[in-house]
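Trainee: the following block contains a protein sequence and its predicted model.
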Amino acid sequence: MNQSDPKVEAQTARNVTLVGAALDSVLGLIKIVIGLVANSQALIADGIHSLSDLLTDGLVLAANYVARQRPDQNHPYGHDRFETLGTMLLGTLLVAVAGGLIWDSIGRLGQHHQLEAGAIAISVAIFSVLSKEWIYRYTLKVAEKLNSPLLKANAWHSRSDALSSVVVLIALVGNMLGYPWFDQVGTLVIGGMVAHMGASLVWGSLRELVDTALPEADTQAIREQAMQIEGIRGVHRLRTRTMSGRTLLDIHLQVEPHISVSEGHEIGVWVSHQLRSQFDDITDVTFHIDPEDDTETDSPDPTRMRPLRPEVMTLLQARWSSDQIWSGIERTTLHYINERIDVDLFYSRTHLTCEEIEEVQQRLQQAVHDLPWLGQIKVWVGAPNA
């Protein structure tokens, strides 16, 4: 699991984004200048696309800076949603740029211009393909190391630039071969590719913002890992959501109903450790220990809720105070199971035989038979360990 310092991560993301921004600046200016000289609308459009990337690079820098801040009182889960928001805005900008390119290209479909300085234009397109492919691989490597969806989106944005430059290259070659309409068609294809990439980013960000769960296969893998911990009898109400590449989950763990609270909690701690160890993206686990499967109990029925200890002990005191066994009870443990309350009584004296213990249990059970929520009464002989 990635345990790097957020400041180091932010600096690493900043560096790779600045490299990409410098490359976009150089490529954008070269493409526009050569496009004007060569009379290539596709190359000019690709240059505008590269310069527009400076806006997205700035957005990535700002969103990454905020998202890498440590949790605070107002944002106890961290600031990762700012990265998600940045990704959505980046996608929106791409769709807007694509719309402009497509609209301009449609208006020029009937205007055929002969390509000038074709060799230079083709050389620029080839350089663009190679350089954008390099920055794609560089950015993606850093994004995977930091598990950053925003950087991954920016990496794939660079890949879309490389592909668009391939389309420009084809358009330029087609124009030189006597098919000038290749230029406008190439611009349309570029616009479609950019629009598709932008829409994909927006859709993915929206799914994260509305807390869409992990795919069923991932959820099943989490459930299977939790079941490997000794003491787990069942897993239910497993809920997942993502925040900028991090997975947060809530999980209900069913354990043996008569174990202690501390043992149940320790089992939950082990489940949390297991999940964090096996899944690098899981950073927050909230577990709930259950003595039984409460999958169907979305909200408790007030008429079926059982009384808590103060009321239970008051009622038991009223029923058993006249019984001599009551004065020797050192501790009472309540088990809320199957909509009833089982009671364990720890008796400090040790002179009772098995037959006498059985008789005491029956006598105490009979004294509270009219309490509908009361389950089984058990008497344990010998003072319990404090």
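Mentor: Received, thanks.
Trainee: going forward, measure contacts and count neighbours with C-alpha atoms only.
Mentor: Will do.
Trainee: what count of nearby residues applies to Thr17?
Mentor: 24 (other Cα atoms under 10 Å).
Trainee: the structure to be compared is supplied as follows:
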Amino acid sequence: MTDLIVRLFVPHADDIADAAVRTRYGLVAGVTGIVCNVLLCVAKGAVGLLAGSVSIVADAVNNLSDAASNVVSLLGFKLASKPADANHPYGHGRFEYLAGLVVAALVLAIGLNLAWSSVQKIVAPEPVEFSWALVVVLALSILVKLWMAAFNRTLGRRISSDTLEATSVDSRNDVISTAAVLSCAVVSQVTGLQLDGWAGLAVGVFIVWSGVGLVRDTVSPLLGQAPSPELVEHIRKRIMSYPGVLGTHDLMVHDYGPGRQFASAHVEMAAEADPMESHDLIDNIEQDFKDEDGLIVTLHYDPIVTDDPQVNDMRNWINQAVKQIDARLTIHDLRTVPGPTHTNVIFDCVRPHDLALDNDELRRRVSELVRERYPRCICKITIDDSYVSSRQ
């Protein structure tokens, strides 16, 4: 069913790097969700009012809020597709993240409201009228929401959308809440126990817990989270795959919304090579990233002396030695300035953010390692913070 809907309503569906295709996915998901949720709200609302069940009415209101969430998601995709302008040169892609945050906040608010209504029902319980119409409507609701959860999860993963992933989680929560309501209605009919309020409270607590997680997940990209280890490794491997590239470091990735990422990095190349050829290679790497990954990359050329065996040996030794302090430490841009009494060894050291040592202590530890091997050398170390995930 999902593939059929995509084929019917999303032209060029495989070209997910195209902003227009991505927007079309969002519109299809939003309209589908609005239609399904409004129908479920009407059906469950009618049954809940007739049965006098606070949990079923709350479940119906939950579907209505889901429809509102779908409207928010739809608007988010539409606004995110706006092109860049003078005030927003990187586009409007973060509207999609904002839409995801609004959906998460709505989920949290619904959970709190349901929990409060359920507490009132526990304090003042009222009998719930059982009917087969109630069973049929709730069972159909579970089936529809199961499909919606899978539908939004599939589309969300296909276009890497946190908003659709959040909508999928919300639909999953609806399955759990409706199943709990149905189970308690059956148990109450069989045993006579009034479990309606308790069922609503359990569902409300679960939705609140889920909403908190969704808020955390949707806030992270807005705050500027580290790029995924997979993306970091992909960029590193692609850069290193070009002949003449000796190393890369200082990678930074800026996320302005799905499909709108910008990256910068330093590329080490032989200082003895023709600078015009090196510059041309860097231009080609940047263009290849844009053409093949839709990623705008800016590369900085770092010339490295390669015809001095002593400097090469020192660079390799120090790069391995610093891993005695922490396996994630690396160095780059090493050069030496010999003098009559000592040699200055100048290089950068990249530290992960969670390293226990502060910058001064790290400089001291690295300097001691180097002095043990090269007694005449004095280290001049610049500490660089890593802007990529330490999980790589």
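Mentor: In hand now; what should we look at? Everything quoted here is computed from the prediction, not taken from an experiment.
Trainee: where does the TM-score land?
Mentor: In this superposition the chains share a TM-score of 0.69, using TM-score structural alignment, normalised by the length of the first structure; 296 aligned residues with a Cα RMSD of 2.8 Å.
Trainee: so stretch 59-78 of the first structure matches what in the second structure?
Mentor: Aligned by TM-score structural alignment, stretch 59-78 of the first structure corresponds to residues 72-91 of the second structure.
Trainee: what's in contact with that stretch?
Mentor: 19-20, 23, 26-27, 29-31, 92-100, 102-103, 163-164, 256-257, 260 (Cα atoms under 8 Å, 6 or more residues apart in numbering).
Trainee: how far off centre is it?
Mentor: Stretch 72-91 of the second structure sits 18 Å away from the centroid of its parent chain (Cα atoms, centre = their mean, to the nearest Å).
Trainee: equivalent analysis for stretch 362-381 of the second structure, please.
Mentor: Its chain's average C-alpha position is 40 Å from that of stretch 362-381 of the second structure, according to Cα atoms, centre = their mean.
Trainee: now do the end-to-end distance for that stretch.
Mentor: 9 Å (Cα to Cα, to the nearest Å).
Trainee: buried stuff in that stretch?
Mentor: For stretch 362-381 of the second structure, a neighbour-count test (16 or more other Cα atoms under 10 Å) marks 362-363, 366-367, 369-370, 376-379, 381 as buried.
Trainee: looking at these, which are in strands?
Mentor: 377-379, 381 (DSSP state E).
Trainee: relative to Val42 of the second structure, which of these is nearest.
Mentor: Relative to Val42 of the second structure, the closest of these is Ile381; by Cα to Cα it sits at 67.6 Å.
Trainee: what lines up with that closest one in the first structure?
Mentor: So Ile381 of the second structure corresponds to nothing, using TM-score structural alignment.
Trainee: re earlier: and the contacts of stretch 72-91 of the second structure, which are buried?
Mentor: For the contacts of stretch 72-91 of the second structure, buried by 16+ other Cα under 10 Å: 19-20, 23, 26-27, 29-31, 92-100, 102-103, 163-164, 256-257, 260.
Trainee: now the helices for the second structure?
Mentor: All helices of the second structure, identified by DSSP state H, fall at 2-9, 19-51, 54-80, 94-123, 132-158, 162-191, 196-223, 229-240, 275-293, 309-321, 359-373.
Trainee: can you check which of those helices gets nearest to Pro338 of the second structure?
Mentor: Using Cα to Cα, these put helix 309-321 closest to Pro338 of the second structure, at 11.1 Å.
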